[in-house]
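K.L.:
sequence? don't have it. structure:
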């Protein structure tokens, strides 16, 4: 619960207890299973965009299980490629645009 506004904290706590204190707590629902089936072959998808001047290219990879030692290298490479001020993907695009055979 979030209480926002101009109020005295002790008064707000009393109101919360008065209006919501009688509601019994419930058990947390089980966490969903987010595992995906193993990908055995490459999957492709094409979408034509008449307004695009350049083709788009995207790569996707399955990530290791969360909270395991295997996730660290993947997380680091994702940060490097996608979240840096000059991401590696931009550098890769610049190189490939300068040399179409790359």
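P.N.:
That came through fine. Keep in mind it's a predicted model, so treat the numbers as computed, not measured.
K.L.:
hey, let's count contacts and neighbours off CA atoms from now on
P.N.:
OK.
K.L.:
buried sites along the helix or strand hosting residue 91?
P.N.:
Counting by DSSP states H and E, the element that carries residue 91 is helix 88-98. Within helix 88-98, the residues that count as buried by 16 or more other C-alpha atoms under 10 Å are residue 88.
K.L.:
count of residues packed around residue 72?
P.N.:
Taking other C-alpha atoms under 10 Å as the criterion, the count of residues near residue 72 is 13.
K.L.:
can you tell me how far it sits from residue 88?
P.N.:
In this structure, residue 72 lies at 18 Å from residue 88, with C-alpha to C-alpha, to the nearest Å as the measure.
K.L.:
pasting the second one now:
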């Protein structure tokens, strides 16, 4: 094989790899968007974040971040302790 043929094949291989990488990036983004849509649907449908996390295999924190990014209201009702802290304006003595 001549040097010119090797150079041509290298350029073709590099272009093919770049195209494959770009396509993989697009597919990853599409899958991520679809995942977020389904998570939001589950949360707005009343499913608890902990259950969504368990069913998907993602952490509660990931589910919370998705909800916050989509401007969802609270994921759960405030507890008695958190209500007391909010009313007193600070930490309760423990």
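P.N.:
Yes, it's here. Since the structure is predicted, the reported quantities are computational estimates derived from the model, not experimental observations.
K.L.:
mind checking the TM-score on these two?
P.N.:
Taking TM-score structural alignment, normalised by the length of the second structure as the basis, the two superposed chains have a TM-score of 0.20; 37 aligned residues with a C-alpha RMSD of 4.5 Å.
K.L.:
coming back round to it: just checking, what packs against the helix holding residue 91 of the first structure?
P.N.:
Contacting helix 88-98 of the first structure under the criterion 3 or more C-alpha pairs under 8 Å, 6 or more residues apart in numbering; DSSP states H and E is no other helix or strand.
K.L.:
if I look at residue 64 of the second structure, how far off is residue 82 of the second structure?
P.N.:
Remark: distance between residue 64 of the second structure and residue 82 of the second structure (C-alpha to C-alpha) = 18 Å.
K.L.:
err, residue 24 of the second structure, not the other one
P.N.:
If you measure residue 24 of the second structure against residue 82 of the second structure using C-alpha to C-alpha, the figure is 44 Å.
K.L.:
could you do residue 43 of the second structure as well?
P.N.:
Separation of residue 43 of the second structure from residue 82 of the second structure (C-alpha to C-alpha): 21 Å.
K.L.:
more neighbours: which of the two?
P.N.:
When residue 43 of the second structure and residue 82 are compared on other C-alpha under 10 Å, the one with more neighbours turns out to be residue 43, at 18 against 14.
K.L.:
isn't that one up against residue 53?
P.N.:
No - Residue 43 of the second structure sits out of contact with residue 53 when judged by C-alpha atoms under 8 Å, with a separation of 10.7 Å.
K.L.:
buried ones in the one helix or strand residue 65 of the second structure maps to, by neighbour count?
P.N.:
Taking DSSP H and E as the criterion, the element that holds residue 65 of the second structure is helix 60-69. For helix 60-69 of the second structure, burial by neighbour count (16+ other C-alpha under 10 Å) applies to 63-64, 66-67.
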